[in-house]
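Asks: for reference, the sequence and a predicted model appear below.
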Amino acid sequence: MNICFEGKRILVTGAGQGIGRDLALRLAKYKGKVFALSKRLEFLKTLKNEDSTIEIISVDLVDWNTTRTAIEKILPIDMLVNNAGVACLGPFLKLSEKQFDLTMNVNVKAIFNISQIISGDMIERKIHGSIVNVSSQASVAALKDHSIYCASKGAVDMLTKSMALELGVYNIRVNSVNPTVVMTAMGRLGWDDPKKSQSMLDKIPLGRFAEVDEVVDAIVYLLSDRSSMITGVALPVDGGFLAT
């Protein structure tokens, strides 16, 4: 699939490590002007060292106003990937208000905040924009010790659909990708225990977890004009987990 993002300004949140980092590098390889956002400046610096064309932005997405100021400074943006996320895992009865608020602020509220600014600018410029939100199979299937995380990703899916409904008239497409376990730093939080990970693998028809590149491929496709008639979808990258 021949894809080129030359002339496109693309923001990737959560780009310091994991899926976001690899995505930023891939988009830069495809000639996009990439803006990589993360709370962790030390991770962003190593990304910049790897590809000097990538612009880095260090901001805590929990801070609504600081985030808005940071995003407004880099406008215009033509494509957006809301990838930043946190996972506060534990038994439902033991999770705290602080963990709930952090998860919802990063996983849901930040998507709302950033997308509102960027889509508003897209509308003013009358461009055909594309937004991809990184969700999870946990938005559809409940997972043990993931109650807050599952709830946040369910919210991401419905926010994606609502955005697609309202922004479609402006030729702005909004989709989500919904991966199974990917053994990034976040993935290891929940699935590093071989016994626990095997219980998940047993439910995946393809018998393995997703590779980072496989998730990146799906995001790139949904960003690109190759998916020009696709909006409002939640694309599983789950090896068939949700089919069982």
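Replies: Happy to help now that I have it.
Asks: CA only for contacts and neighbour counts going forward, please
Replies: Noted.
Asks: okay, now residue 154: neighbour count?
Replies: 20 (other CA atoms under 10 Å).
Asks: let me fix that: residue 124
Replies: 10.
Asks: helices or strands up against the strand or helix carrying it?
Replies: Using DSSP states H and E, residue 124 maps to helix 110-125. Where contact means 3 or more CA pairs under 8 Å, 6 or more residues apart in numbering; DSSP states H and E, helix 110-125 is packed against helix 64-74, strand 79-82.
Asks: how about the helices in this protein?
Replies: With DSSP state H as the criterion, the chain has helices at 18-29, 41-50, 64-74, 97-104, 110-125, 147-167, 185-191, 194-201, 212-223.
Asks: ok, now how distant is the closest residue to residue 153 other than its chain neighbours from residue 236?
Replies: Closest residue to residue 153 apart from its sequence neighbours, by CA to CA, 6 or more residues apart in numbering: residue 139 at 4.6 Å. To residue 236, residue 139 is 10 Å away according to CA to CA, to the nearest Å.
Asks: shared neighbours of the two, anything?
Replies: Residues touching both residue 139 and residue 236 by CA atoms under 8 Å, 6 or more residues apart in numbering: residue 178.
Asks: OK, contacts around the most centrally placed residue in the chain?
Replies: Most central in the chain under CA atoms, centre = their mean is residue 83, positioned 2.2 Å from the mean C-alpha point. Contacts of residue 83 were listed using CA under 8 Å, 6+ apart, and they are 12-15, 19-20, 133-134.
Asks: among the residues you listed, which ones are in strands?
Replies: 12-13, 133-134 (DSSP state E).
Asks: isn't residue 173 up against residue 130?
Replies: Yes. Contact criterion CA atoms under 8 Å: residue 173 and residue 130 qualify, at 4.8 Å.
Asks: neighbours around the closest residue to residue 214 other than its chain neighbours, how many?
Replies: Nearest residue to residue 214, sequence neighbours excluded (CA to CA, 6+ apart): residue 237, at 7.6 Å. Residues within reach of residue 237, counting by other CA under 10 Å, total 23.
Asks: for comparison:
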Amino acid sequence: MTDTFSGKKVIITGAGKGIGRASAENMAKRGASVIAMARTQADLDALAADIGAEGIRVDLADSDAARDAMKSAGPADYLINCAGTNVLESVLEMTDAGYETVMGINLRAALICAQEFACARVAAGGGGAIVNVTSIAGHRGFVDHMCYAASKAGLEGATRVMAKELGPHGIRVNAVAPTVTMTELAAAAWSDPAKRDPMMVRHPHGRFAEVEEVARSIVMLLDDEASFVSGAVLPVDGGFLAV
């Protein structure tokens, strides 16, 4: 494993579990200093013990807390917006509480963290990169995923705006759109065979994604080898969207 990111600092939201945790481990292996944000102190403690990550406990649903957390993290070279949640509600059953929960974490918090990161980068002279974690749910309609789909499609639109506005400052902004990835959140949403099996049929590789595969794609977009890639949304879906 090469020290591609030696001397660099990355902020990762939602770092306690799933794709965020795998991203933290991958960046640390490649030499980066990791600032991990999560709601659960035990997860942060585990990251500190395992990879030496600095932890910031924060509920990103609180806008003020999100801004304060980003400021306390200080200037960084990279941001991975990985924090996400879902409330499974149909169109006819959507609640205000469900909407606020999903949009607050998946979209508003991501925009706040990106804004604070970008402001710090511009003040430091520019440069750096952001990867936003979206979903194929922003491209296809899945039952009980209305607010989730809206949040992820919104984040992809925002990714393109960020790439446009921050490009002159040397800041690249991209997104990865994973298929169902084997996290705790996905297990809750896709454990029912009636939902899982029709999805599985549309995956050319006959399986869902592993967190490590998504994390490696995120790292690839942050790497200087991708220095002219910005405004892109990379499906990490084993060909799902191609079928």
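Replies: On my side now, so go ahead. Please read all numbers here as calculations on a predicted model, not as lab measurements.
Asks: fetch the TM-score of the aligned pair.
Replies: TM-score for the superposed pair, counting by TM-score structural alignment, normalised by the length of the second structure: 0.97. Supporting figures: 243 aligned residues with a CA RMSD of 1.2 Å.
Asks: picking that back up, in ChimeraX, select just the buried ones from the ones in strands among the contacts of residue 83 of the first structure.
Replies: Here is the ChimeraX command that selects the buried residues among those (16 or more other CA atoms under 10 Å):
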select :12,13,133,134
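Asks: that older thread, possible to save the helices of the first structure as CSV with distance to residue 179 of the first structure?
Replies: Shown next, in CSV, are these (distance: least, CA to CA, whole Å):
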stretch, distance to residue 179 of the first structure
helix 18-29, 11
helix 41-50, 23
helix 64-74, 26
helix 97-104, 18
helix 110-125, 18
helix 147-167, 11
helix 185-191, 11
helix 194-201, 13
helix 212-223, 7
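Asks: residue 90 of the first structure: which of the ones you listed is closest?
Replies: Closest to residue 90 of the first structure of the helices of the first structure is helix 147-167 (CA to CA; 8.0 Å).
Asks: average gap between the closest one and the second structure?
Replies: Taken over the aligned residues, the distance from helix 147-167 of the first structure to the second structure averages 0.5 Å (mean CA distance after the TM-score superposition for the first structure).
Asks: helix 97-104 and that helix, what's the angle between them?
Replies: 30 degrees (axes from the mean of the first three to the mean of the last three CA atoms, to 10 degrees).
Asks: which residues sit against helix 147-167 of the first structure?
Replies: Residues contacting helix 147-167 of the first structure (CA under 8 Å, 6+ apart): 86-89, 91-92, 100, 103-104, 107-108, 112, 119, 133, 135-136, 138-143, 172-176, 231-234.
Asks: got it, and stretch 226-238 of the first structure?
Replies: 136-137, 157, 160-165, 168, 173-181, 204, 209-210, 214-215, 218, 221-222, 242.
Asks: and that stretch, what's buried?
Replies: Those would be 231-238, for stretch 226-238 of the first structure by 16+ other CA under 10 Å.
Asks: quick check, nearest of these to residue 75 of the first structure?
Replies: The closest of those, once distances to residue 75 of the first structure are taken by CA to CA, is residue 231, at 23.1 Å.
Asks: now do that closest one against residue 244 of the first structure, distance only.
Replies: For residue 231 of the first structure relative to residue 244 of the first structure (CA to CA), the value is 25 Å.
Asks: so who does residue 207 of the first structure touch?
Replies: By CA under 8 Å, 6+ apart, the neighbours of residue 207 of the first structure are 201, 239.
Asks: how close does residue 16 of the first structure sit to residue 204 of the first structure?
Replies: In terms of CA to CA, residue 16 of the first structure sits 29 Å off from residue 204 of the first structure.
Asks: which one of the two has more residues nearby?
Replies: residue 16 (28 against 19).
Asks: pretty sure the more buried one is touching residue 48, no?
Replies: No. In terms of CA under 8 Å, residue 16 of the first structure does not count as a neighbour of residue 48; the distance is 9.9 Å.
Asks: returning to that earlier point: and the residue nearest to residue 214 of the first structure, how far is that from residue 227 of the first structure?
Replies: For residue 237 of the first structure relative to residue 227 of the first structure (CA to CA), the value is 16 Å.
Asks: and residue 233 of the first structure, by the same measure?
Replies: 11 Å.
Asks: go on, residue 130 of the first structure?
Replies: For residue 130 of the first structure relative to residue 227 of the first structure (CA to CA), the value is 10 Å.
Asks: tell me who's in contact with residue 17 of the first structure.
Replies: residue 43.
Asks: what's the burial count for the nearest residue to residue 111 of the first structure once chain neighbours are set aside?
Replies: Nearest residue to residue 111 of the first structure, sequence neighbours excluded (CA to CA, 6+ apart): residue 82, at 6.0 Å. By other CA under 10 Å, the residues close to residue 82 of the first structure number 25.
Asks: and what of residue 27 of the second structure?
Replies: The number of residues near residue 27 of the second structure, taken as other CA under 10 Å, comes to 27.
Asks: which of the buried residues of stretch 226-238 of the first structure fall in strands?
Replies: Using DSSP E, these in strands are 234-237.
Asks: of the residues you listed, closest to residue 197 of the first structure?
Replies: Closest to residue 197 of the first structure, out of all of those and judged by CA to CA, is residue 237, at 17.1 Å.
Asks: ok, now how distant is the closest one from residue 101 of the first structure?
Replies: From residue 237 of the first structure to residue 101 of the first structure the distance is 27 Å (CA to CA).
Asks: same deal with residue 51 of the first structure?
Replies: Taking CA to CA, one finds residue 51 of the first structure at 34 Å from residue 101 of the first structure.
Asks: now swap in residue 108 of the first structure and tell me
Replies: Taken as CA to CA, the span from residue 108 of the first structure to residue 101 of the first structure is 10 Å.
Asks: who has more neighbours out of those two?
Replies: Using other CA under 10 Å as the criterion, residue 108 of the first structure and residue 101 rank with residue 108 on top: 24 against 14.
Asks: which one in the second structure is aligned with the more buried one?
Replies: Structural alignment (TM-score structural alignment) places residue 108 of the first structure against residue 107 in the second structure.
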